[in-house]
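**Student:** Quick one, structure for this:
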Amino acid sequence: MSDLTDVSELRRRLWEAVVDGDEYGAVDVVDAALAESVDEETLLLEVIAPVQERIGSEWAANRITVAQEHAATAINERVVAALAHRRPAAEGRTGRLGRVTVSCVDGEWHAFPARLVSEVLRLRGWRVDFLGAQTPTPHLIAHLHHTNPDAMLLSGSIPTHLPAAHTAITACQAIGVPVVTGGRAFGPDGRYARALGADRWAADAREAAAVLEAGLRRPAPSVTRQAVDDLPHLVDQEYTTVAQSRPRLVKQVLTDLDSRFPAMRAYSDAQRERTAEDIAHLVDFLVTALYLDDASLFTDFLTWTAGILEARGVPAHSLVTGLRILADQLHDFPRSLGMIEAGTDAIEGDRPGPAPAHE
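**Tutor:** Alright, predicted model coming up:
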C-alpha cells in the first residue's frame, strides 16, 4: 500500500501541515491522495474529520494555543473547499436525489461538522443549500419557504443552544419540512434530539445520508407546538426564572468568589474577565440542563471544564466554590439544587465526562 493511500499516514501528514499553519502543504496532502485514487468521501470523513477532532483535543489539553487552533481550523476549512472546487459546477446543482438544507442552530458558530455533512451529501447526489453558522430561525424558515427542500439538517455542537434548536425544529415541522439533527450538542446517542421532537438524528455524515436515502415522511403543516408540549417539566417555570436571573447570578458568583477564593484577588484584569466568562458558561449549562431536565448535561460540562482548568494550572476546587455560591443563590429551586449537588459530586469524585465542543 502506498503511503498516500494509507489513511493513518494521510492523517499524520495533514495534522503536521495544519498545526504548522501550512495551508499549501495541507492542500497538497489531499491532492496527492486524490491522484492515488483515494476517494473524496474517505478524505473528508477518515482524514480531515479526525484531524479536526484532534485540533480540539490538543487545544483542550493545552498543547496548542487558541490562535493555533483557529489557524488549523481555518486551514482545514480551506482544504474542504479545495476538494469541493475540484468537482464540475453542474454536479452540485442538479441534485438527482433531491434537495436539502444544512444549517447550524441559531447562535452556533462551529460550522465545520455541518460543512462536512454538506459535502458528503453532494457527493452522494443531493443538491445542498449550506447556510453555515448561526442562522437565525426566522431567516431559516424564510429560506425553506422559498426552496421547499426534502429535509432540513440541523447541526449543533454546544448544548447551550438546544433551546434555540427546539424552536427551529418545531418551526420547520410546522411548515411541513422534516428535521434531521446531528452534532455533539444533541447527545452521544441523540437523546436530546428525541426529547426535542426531531424527526431523526444522525451520528455522522454517512448516517445522515442513509437517513435521507431511506426517505422521510413530511410532517403535516400545523400550528407550531409549544416547548412544554415536548418537555412537560417546564410547567414548573424553574427554567424560565433561572434563565431570566442569569446576569444577576453571574455577577453575584463573581463577587462572592473574591472573598471565598482568595487566589482570585491576585488575578489580572484578563484573568478576571476569563473567570467571568467561565461562570457565565456554568450558568448557561445549568439553564440548559433545566430546560431538558437532565443533570448529566450539567455534570458532563463541569467535569470537562475541570480538566480544562487543571491543564492550565487552575485548581478544579475553584469550580466547587463557584457551585456552592450558586447554590446559595438558588436555594428556592429544587431542580437547580439537585443538579448543582450532582455537579459538585462529579468534580470532587473526579469522574471524567465526554468533552463538549471546545470554545
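**Student:** make it CA atoms for all contacts and neighbour counts henceforth
**Tutor:** Noted.
**Student:** any idea how far L140 is from the closest residue to A195 other than its chain neighbours?
**Tutor:** Leaving aside its chain neighbours, A195 sits nearest to D230 (6.7 Å; criterion: CA to CA, 6 or more residues apart in numbering). Counting by CA to CA, to the nearest Å, the gap from D230 to L140 is 22 Å.
**Student:** again, but for R324
**Tutor:** According to CA to CA, R324 stands 40 Å off from L140.
**Student:** tell me which residues of the helix ranked longest in the chain are tucked away?
**Tutor:** Longest among the helix segments of the chain by residue count, using DSSP state H, is helix 269-292. By 16 or more other CA atoms under 10 Å, the buried positions in helix 269-292 come out as 275-276, 279-292.
**Student:** Pull the most distant pair out of the residues you listed.
**Tutor:** T275 and L292 (26.0 Å; CA to CA).
**Student:** Using the three-state scheme, assign the residue nearest the centre of the chain.
**Tutor:** Centroid check for the chain by CA atoms, centre = their mean gives S157 as the closest residue, at 0.5 Å. Put simply, S157 is coil when judged by DSSP: H, G, I helix; E, B strand; the rest coil.
**Student:** That one reaches E108, doesn't it?
**Tutor:** Yes - here S157 reaches E108: they are 7.1 Å apart, a contact under CA atoms under 8 Å.
**Student:** Break down the stretch 201-350 of the chain into its helices, ranges please.
**Tutor:** Listed in chain order, the helices of the stretch 201-350 of the chain (DSSP state H, counting those that start in this stretch) span 205-214, 227-230, 238-244, 246-260, 269-292, 295-311, 317-329, 334-348.
**Student:** that older thread, for A311, state which of the buried residues of helix 269-292 is nearest.
**Tutor:** Distances from A311 to those, taken by CA to CA, are shortest for T275, at 15.4 Å.
**Student:** One more sequence to fold, the one below, so I can look at both together:
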Amino acid sequence: MRTIESEVIPRLLLIHGVSPTAPRARSGVTDADVELLASHLLARSDDFVDEFVIDIEARGIDLETLLLDLLAPSARLLGVMWEQDLCDFTDVTIALARLQRVLRKMTARFESTEEWMPSGPAVLLSVTPGEQHTFGLSLVSEFFRRAGWSVVDELAETEEDVVRRVRQQSFTVVGFSLSGELLRDRLASVIKSVRKFSRNKNVGVIVGGAAFQEHPEWVSLVGADASANDGLEAVVQSQSLSQLLKA
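**Tutor:** Down below sits the predicted model:
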C-alpha cells in the first residue's frame, strides 16, 4: 500500500495531467445546487429536472464535476432524507429513477461531442448480490468508459451470476459495491469464487460504497485488493492494480 500511495498513483495522475498533491476543485457546483436537485427529483416533473441540470451544465462545468459533485451528492442526500423520515421509500425510488435517467441523458450529450473508443482493459462492475443500491455503480461505470476501459455492468442477483460472467470473459479488474454490513460475508464469498473461477487468474478486485467508507478495514476482510470512494478514484486504483498485476 505504501508503494501504491507514494509511487504508482502519483505517476498515473501525472500521466493524465492531474497534480498528485492538489485536491480536486469543486468548481461551479454548490451545496445549494445539490439540495435543489434533490428537492426537484422528489417534487418536480422530468422536464423541470432536465432544465435544471442543463442550466448547471451551461456554466461550463465538465462531466466529471457534474458526476462527482452534483449527481453523486444528490443521491447521497436522498438517502439521508429517507433515513431521517423526510421522505418515504416510494419517493426515493422515483427520485433515483429520475436521477438514473438524468445520468443517461447527460452522458449521451457528452458522448456525442467526444470520440469514445473503448480499447483498454476489461472491467466487470457489479453490485453485491442482493444489494439494492445501484446508482453509485452507474456513476462509476461512466468514469471507466471515459478512461477507455471496456465496461461490463452486472446487476448480479446471485453469486452464480458473477461466477458465470468471469468464466465467460477475462477481466483485468472486477469491482463490487456494498452499502452496509448485512451482505458483507456474501461479498467475501463472491470475491473468493471470482478468484477461484476467473479466466484471468491474476484478476484484481476493487470495492466501494458506503460500507467501505465507514469501515476501510473491511477491504482486506472481504478479500479485495483496493477500495475507492468515487468513480475517479476507482479508475486510478484499477489502473494501479493493472500495472502491478502485469509486473
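**Student:** The residue nearest to A195 of structure 1 - how many residues pack around it?
**Tutor:** Using other CA atoms under 10 Å, D230 of structure 1 has 15 neighbouring residues.
**Student:** R194 is in contact with that one, correct?
**Tutor:** No - the pair D230 of structure 1 and R194 does not pass the contact test of CA under 8 Å, sitting 9.5 Å apart.
**Student:** mind checking how far the residue nearest to the centre of structure 1 is from I325 of structure 1?
**Tutor:** Taking CA to CA, one finds S157 of structure 1 at 28 Å from I325 of structure 1.
**Student:** all helices of structure 2, in order?
**Tutor:** Using DSSP H, the helices of structure 2 run over 2-3, 9-15, 31-43, 46-57, 63-66, 72-83, 89-111, 135-146, 159-168, 184-197, 210-214, 218-221, 231-246.
**Student:** Would you tell me which of these gets closest to G120 of structure 2?
**Tutor:** Of all these, helix 135-146 comes closest under CA to CA, at 9.3 Å.
**Student:** if we can go back for a sec, let me know which of the helices of the stretch 201-350 of structure 1 is tucked in deepest.
**Tutor:** helix 295-311 (a mean of 22; mean count of other CA atoms under 10 Å).
**Student:** In structure 2, which residue range corresponds to stretch 301-314 of structure 1?
**Tutor:** The alignment of stretch 301-314 of structure 1 onto structure 2 (TM-score structural alignment) finds no residues at all.
**Student:** List the residues that contact the counterpart of T158 of structure 2 in structure 1.
**Tutor:** Alignment note: T158 of structure 2 maps to P136 in structure 1; criterion TM-score structural alignment. Contact partners of P136 of structure 1, counting by CA atoms under 8 Å, 6 or more residues apart in numbering, are V105, D106, G107.
**Student:** Please name the residues that touch the equivalent of the first one over in structure 2.
**Tutor:** When structure 2 is aligned by TM-score structural alignment, the residue opposite V105 of structure 1 is T128. Remark: with contacts taken as CA under 8 Å, 6+ apart, T128 of structure 2 is in contact with A156, F176, S177, L178, L183, R186, L187.
**Student:** Number of residues surrounding the first one?
**Tutor:** For A156 of structure 2, the number of neighbouring residues by other CA under 10 Å comes to 18.
**Student:** ok, now how distant is it from V190 of structure 2?
**Tutor:** A156 of structure 2 is 11 Å from V190 of structure 2, by CA to CA.
**Student:** List the contacts of the counterpart of D230 of structure 2 in structure 1.
**Tutor:** Taking TM-score structural alignment, the alignment pairs D230 of structure 2 with D204 from structure 1. Contacts for D204 of structure 1 (CA under 8 Å, 6+ apart) come out as V117, G182, G183.
**Student:** how far away is the residue mapped onto the residue nearest to the centre of structure 1 from structure 2 from E214 of structure 2?
**Tutor:** Residue pairing (TM-score structural alignment): S157 of structure 1 is matched to S179 of structure 2. Shown here: S179 of structure 2 relative to E214 of structure 2, a distance of 10 Å by CA to CA.
**Student:** Also E51 of structure 2?
**Tutor:** 35 Å.
**Student:** Over to L12 of structure 2?
**Tutor:** L12 of structure 2 sits 26 Å away from E214 of structure 2 when distances are taken as CA to CA.
**Student:** So if I had to pick from these two, which one is more boxed in?
**Tutor:** Shown here are L12 of structure 2 and E214; by other CA under 10 Å, L12 has more neighbours (17 against 11).
**Student:** Quick check: the more buried one vs L241 of structure 2, distance?
**Tutor:** 11 Å.
**Student:** Can you get me a residue count around the aligned partner of E217 of structure 2 in structure 1?
**Tutor:** Counting by TM-score structural alignment, E217 of structure 2 lines up with R191 in structure 1. Per other CA under 10 Å, the neighbour tally for R191 of structure 1 reads 12.
**Student:** How about A74 of structure 1?
**Tutor:** Here the number of neighbours of A74 of structure 1 (other CA under 10 Å) works out to 15.
**Student:** do the same with P138 of structure 1
**Tutor:** Residues near P138 of structure 1, counting by other CA under 10 Å: 12.
**Student:** Thanks a lot, catch you later.
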